[in-house]
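# With the input below, show me the fold.
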Amino acid sequence: MKDLEEFIGLIREEIGLPLTVADADRALHDLHGWDSVHLLWLVTLLEERTGRSVSLVDLLEAPSLAAIHHLVTVG
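Predicted structure coming up:
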């Protein structure tokens, strides 16, 4: 999941939010339908897909989906 489009697609398909790559830089609180439960689901999905542990603390500090993608792919 190195590609931002694939990452957003995962969220769209697995979490059910109608997001596009254009939404990636928007603040999480500005995403229609986004809430803290989605972040927990995302952590689980990312750990399953990458086989690595993902820091919930780091994700809680991330301002956007693009920032979360960066944390997961770059570290």
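# rest of the way, CA atoms for contacts and neighbours
OK.
# Which helix or strand contains Leu19?
Leu19 is part of no helix or strand, with elements assigned from DSSP states H and E.
# And this one, please, so the two structures can be compared:
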Amino acid sequence: MKSIDEFADLLRDELGLHVTAEQIGAGFDQVPGWDSVHLLALLTVLERETGRRISFPDVLEAASLRDVYAVAVGE
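Predicted structure coming up:
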């Protein structure tokens, strides 16, 4: 996953979440259809896609999908 656009594609293809760039940067409560189960599924998908373990505590501290992306790609 090399870009935020690829991350948005992954959200759509793997989780069925159609999000805009603005929604990726907004809080989770602003993402249509978001719930906590999506976070667990997303973590699993990201570990598969990146080929590495991702810190669950760091993901739990994320305030937005953009923050989750940053944790996943090591920003």
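# Any chance you could compute the TM-score here?
TM-score for the superposed chains, counting by TM-score structural alignment, normalised by the length of the first structure: 0.92, backed by 75 aligned residues with a CA RMSD of 1.1 Å.
# Need the residues that contact stretch 16-29 of the second structure.
The contact list for stretch 16-29 of the second structure, computed with CA atoms under 8 Å, 6 or more residues apart in numbering, reads 8, 11-12, 30-34, 63-67.
# With respect to Glu47 of the second structure, which of the residues you listed is nearest?
Lowest distance from Glu47 of the second structure to the contacts of stretch 16-29 of the second structure (CA to CA) belongs to Leu11, with 13.6 Å.
# can you tell me which residues contact that closest one?
By CA under 8 Å, 6+ apart, the contact set of Leu11 of the second structure is 17-19, 42.
# the helices in the first structure, which residues?
Under the criterion DSSP state H, the first structure contains helices at 4-10, 36-50, 56-61, 65-73.
# JSON lines for these, including mean neighbour count and distance to Asp25 of the first structure?
Below are those laid out as JSON lines (neighbours: other CA atoms under 10 Å; distance: least, CA to CA, whole Å):
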{"stretch": "helix 4-10", "mean neighbour count": "17", "distance to Asp25 of the first structure": "11"}
{"stretch": "helix 36-50", "mean neighbour count": "14", "distance to Asp25 of the first structure": "16"}
{"stretch": "helix 56-61", "mean neighbour count": "12", "distance to Asp25 of the first structure": "14"}
{"stretch": "helix 65-73", "mean neighbour count": "19", "distance to Asp25 of the first structure": "6"}
